[in-house]
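Q: Sequence plus the predicted model coming up.
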Amino acid sequence: MLKLLLGVLLLLAAFLVLFRAPNHWLWLTSVAITNFPYIPMLLSIGIIFWGYRSQQYQMVTMILGVISLVIYALPIVNAYKMNQRLAKNLQAAFPKDVTIAQTPFSFFNMFRKNETVQYTTLQYAAYPDKKLMLDFYANHQNKKAPLVIVIHGGSWQTGDSKQLPELNSYLANRGYNVAAINYRLAPDYKAPAPVEDTKAVIDFFTQHAAQYNIDTNNIILIGRSAGAQIALCTAYVLQLPNIKGVVSYYGPADMVWGAQIKVSKKVLDTETIYNNYFGGQYNEVPQKFVESSATAQATTKAPPTLIIHGAIDPLVSYQHAERLQVVLNKLNIPNYFVALPFATHGCDYSLNGPDGQICTYAVLHFLNAVVINK
């Protein structure tokens, strides 16, 4: 009976690879499962062998194990499929000869050790009531190089510059200066405070370019979740010619549309989040939502954009990415959408996971394609 129960639980958990999680805790479970699929795959194999060696519930247990194994393997299978077309598609979207000494996905890379680069904490802005800091990862060659500004997520009210730092080291080891920033958080500060803070980061490094070896002609913004909304609006609203590109990891791009769809409070309390960040709901402060929508702020001067989103994201609807791409295509803005059918919010939690490897490859290809003279 125990093996049957475990087989059923394993199969139920596997559904988190196929469907959006119905609550916050199951979402966290789905992050773990899709970033480290080999763990539940091994458990599934264990259930299969356990069922094979025991007469009681033998066939049922083995069937449960096989079905679970197949579902858990889907992110890996999809990553292998993307191996065949990702570089070609990125090349077509951002025409420039780019050579990267790695494949988009390797099974054995799921077990590699992540790189680490020591960072320096710098103060980039000071307000009467708050000092703002960032973590600066100097490029490995210690020479003049483009600047990548990384903006953390957290519903505009939590999180900090230490969020998912592996990508920062990865990019620094490949010739980029990286600034992972802190910004003013809700509810104490409302929109567009984080956009203003991101502009302050650009100003800081423009003023100290020689000291930190910054190529101020080449700046790229990368944001995750709420940070992606900040990155997109900064790039689209400021229209600075030295912002060469922007990357959105599962970001809310159409706040007007997003404010009018229903999200379960068991997953995310958007009503409180909107009150904290915008100062009210859409029917109360509609202009705030318009000003914070990348889909509304994009113009023909928008920089090239890389969009990354998972289809089973329960926190930020996959349709945000689709709606953003429609707008960018109408404006003839170079863009590419890395659509991940078995990925959730936080698909890059592990750079070594199947989706993490795909995302990291796409980001590096994008950066190399949009910066000038690199």
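A: Nice, thanks for sending it over.
Q: Please count neighbours and contacts with C-alpha atoms only from this point.
A: Will do.
Q: Spell out for me which residue occupies the centre of this structure.
A: The centroid of the chain falls nearest to residue 249 when counting by CA atoms, centre = their mean (2.8 Å).
Q: separation between that one and residue 224?
A: Residue 249 is 5 Å from residue 224, where distance means CA to CA, to the nearest Å.
Q: ditto for residue 361
A: On the measure of CA to CA, residue 361 and residue 224 end up 16 Å apart.
Q: got the contact list for the lengthiest strand in the chain?
A: Across the chain, the longest stretch assigned as strand under DSSP state E is strand 214-224. Identification of contacts with strand 214-224 by CA atoms under 8 Å, 6 or more residues apart in numbering yields 144-153, 177, 205-206, 208-209, 228-232, 235, 241-251, 367, 371-372.
Q: this is the comparison structure:
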Amino acid sequence: MTGSIANGLYLFLWCRIITASTSTIEQVMKTVGTWIFGVLLLIGLGLSVWIILPAPIFSLLPFSVGAPEISPGLTIFNALLLILSWLRFGIRSVRRSRLAIVTLCISSLALGLSAQPLIQFAPTQQQAQSAIESNLGRDYLTKIAPESLAKMRSQPLIIADLWRGITSDPVRIDRQIPFANPDGVPLALNIYRPLKVGKYPAIVSIYGGAWQRGSPDSDENFNRYIAAQGYVVWAISYRHAPTYRFPTQNADVRSALTYIQNHAAENETDLDRVAAIGRSAGSQLAMLAAYQNPPFPIRAVVDYYGPVNLTTGYENVPTPDPIESRATLRTFLGGTPQQFPELYRQASPINAVKPALPASLLIYGGKDRIVEAKYGKYLATQLRSQGNRAIFIEIPWADHAFDAVFPGISNQLALYYTERFLAWALAL
């Protein structure tokens, strides 16, 4: 009898311990779950804020550039968090719980911010389409060979490509081909060609990097992609500031063009169909090369967020100014516009505008605080005033170097029109 009572008490105590432990574990799990959910909410909001917020300093630029480009993914992430918030608290809890209200407000705000590029995409694409048709004609695609058109991207935005990436056919690549050795500094270029041997139109690709950094291996994704579309891509190099200042870079680009002219036939290049493309500092060099009597005709220029008027850029720095624009320009040109007014004038593509220039496609980011979109728009106006074809496309949510995220939402839009523009400009 006594043993039965003892066993019963023993069993009762274990049941109490197990019940208490289970309750404690559930409480701990609930607390941990709340903390994890809170962290996820803050991550969603923290990243989404960079869709509208320009980077105040250079180290934060990757957030300002990258967040808009992955915004469709962020939108899905924030939408799930908003749904989970409702499921977690329920309608009744929302009415009486401050935590529920705060959670729903944060997730709703994050969702609204992250959805901005998608909301703006359709009108932006319509404006881009209108810009290209008003300059090239509504029937401009009829000038492009059907087999070339079939290889191009079918839509300005393919959501699946944000996750799987933008793929292309394999290409032949020859790297580090020396083309000049000024002052004992070896300069080299890369050549990207389609697998099939033939004769192709060519693209001269010039990297950016504030005239201070970069190599022919920069912009590899684009160079591979566009070569697979049926072009020979010559990715060139130049000497960098501060060791070498303008017009050294201009001279190096011309040396590269002379090399291309002399070695076009052996590298399957049709010299009658050549375009130049640059990014940022590379765009400034590409425009000067194309607009100032190159060694052979350049039929088109693609300018991604390139500096246009260096004097005005120095005198009116953007706010915020993540790369310290004035210091960058002094490093490139050796001083201020007051010290070297003629050098600043020569380095500004706006001053090279004249009649009978090659067609130009100018693509700028509306959030860019390194080279503001207004400069690209002004250049397009000046080019058209001289009877030239100039297409200006502004991507409202995009920052400087948006195409660094190659499958991103901005670059998909830019690539869609870039490949059509190039095919039109270099058609037989």
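A: Great, that's in hand. Predicted model, so just to flag it, every value in this text is computed and none were measured.
Q: Any idea what the TM-score is?
A: With the length set by TM-score structural alignment, normalised by the length of structure 1, the two chains reach a TM-score of 0.92; 373 aligned residues with a CA RMSD of 2.2 Å.
Q: ok so, going back, need the buried ones from the contacts of strand 214-224 of structure 1 selected in ChimeraX.
A: Buried subset of the contacts of strand 214-224 of structure 1, written as a ChimeraX selection, criterion 16 or more other CA atoms under 10 Å:
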select :144,145,146,147,148,149,150,151,152,153,177,205,209,228,229,230,231,232,235,242,243,244,245,246,247,248,249,250,251,367,371
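Q: Give me the subset of the contacts of strand 214-224 of structure 1 that lies in helices.
A: Cross-referencing those against helices under DSSP state H gives 205, 206, 209, 228, 229, 230, 231, 232, 235, 367.
Q: out of these, which one sits closest to residue 282 of structure 1?
A: The closest of these to residue 282 of structure 1 turns out to be residue 229 (CA to CA; 16.5 Å).
Q: Translate that closest one into the numbering of structure 2.
A: Taking TM-score structural alignment, the alignment pairs residue 229 of structure 1 with residue 284 from structure 2.
Q: and if you look at residue 248 of structure 1?
A: Checking TM-score structural alignment: residue 248 of structure 1 goes with residue 303.
Q: Mean deviation, the longest strand of structure 1 versus structure 2?
A: Here the mean offset of strand 214-224 of structure 1 against structure 2 after fitting is 0.7 Å, by mean CA distance after the TM-score superposition for structure 1.
Q: mind checking how far that strand is from the chain centre?
A: With CA atoms, centre = their mean, to the nearest Å as the basis, strand 214-224 of structure 1 stands 16 Å off its chain's centre.
Q: Over to stretch 70-85 of structure 1?
A: Per CA atoms, centre = their mean, the centroid offset for stretch 70-85 of structure 1 relative to its chain is 19 Å.
Q: for it, which positions count as buried?
A: For stretch 70-85 of structure 1, by 16+ other CA under 10 Å, it's 71, 72, 73, 74, 75, 76, 78, 79, 80, 82, 83.
Q: now the strands: where do they sit in the stretch 151-300 of structure 1?
A: For the stretch 151-300 of structure 1, applying DSSP state E, counting those that start in this stretch gives strands covering 177-181, 214-224, 243-249.
Q: Now render these as CSV, adding distance to residue 319 of structure 1.
A: As requested, those are exported to CSV (distance: least, CA to CA, whole Å):
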stretch, distance to residue 319 of structure 1
strand 177-181, 27
strand 214-224, 16
strand 243-249, 13
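Q: what residues are up against the aligned partner of residue 352 of structure 1 in structure 2?
A: Taking TM-score structural alignment for the superposition, residue 352 of structure 1 sits opposite residue 407 in structure 2. Neighbouring residues of residue 407 of structure 2 by CA under 8 Å, 6+ apart: 161, 162, 163, 165, 166.
Q: closest to residue 10 of structure 2 among the residues you listed?
A: Among those, and counting by CA to CA, the member closest to residue 10 of structure 2 is residue 163, at 58.1 Å.
Q: what about the residue nearest to the closest one when sequence neighbours are not counted, distance to residue 165 of structure 2?
A: Nearest residue to residue 163 of structure 2 in three dimensions, chain neighbours excluded: residue 407, at 8.0 Å (CA to CA, 6 or more residues apart in numbering). Look at residue 407 of structure 2 and residue 165 of structure 2: by CA to CA, they are 5 Å apart.
Q: Then residue 88 of structure 2?
A: Distance from residue 88 of structure 2 to residue 165 of structure 2, by CA to CA: 35 Å.
Q: Also residue 121 of structure 2?
A: Taken as CA to CA, the span from residue 121 of structure 2 to residue 165 of structure 2 is 19 Å.
Q: residues touching residue 200 of structure 1, list them.
A: Contacts of residue 200 of structure 1 (CA under 8 Å, 6+ apart): 124, 125.
Q: Surely residue 80 of structure 1 is within a helix?
A: Yes: with DSSP: H, G, I helix; E, B strand; the rest coil as the criterion, residue 80 of structure 1 is assigned to a helix.
Q: Could you verify my assumption that it touches residue 105?
A: Yes: using CA atoms under 8 Å, residue 80 of structure 1 is in contact with residue 105, at 6.4 Å.
Q: Now the aligned partner of residue 124 of structure 1 in structure 2: which helix or strand?
A: Mapped onto structure 2 by TM-score structural alignment, residue 124 of structure 1 lines up with residue 179. Residue 179 of structure 2 is part of strand 171-180, with elements assigned from DSSP states H and E.
Q: count of neighbours near residue 323 of structure 2?
A: 17 (other CA atoms under 10 Å).
Q: Alignment lookup: it to structure 1.
A: Per TM-score structural alignment, residue 323 of structure 2 is aligned with residue 268.
Q: In contact with its match, which residues?
A: 24, 315 are the contacts of residue 268 of structure 1 under CA under 8 Å, 6+ apart.
Q: Would you quantify the distance from it to residue 314 of structure 1?
A: 8 Å.
Q: again with residue 360 of structure 1
A: Taking CA to CA, one finds residue 360 of structure 1 at 22 Å from residue 314 of structure 1.
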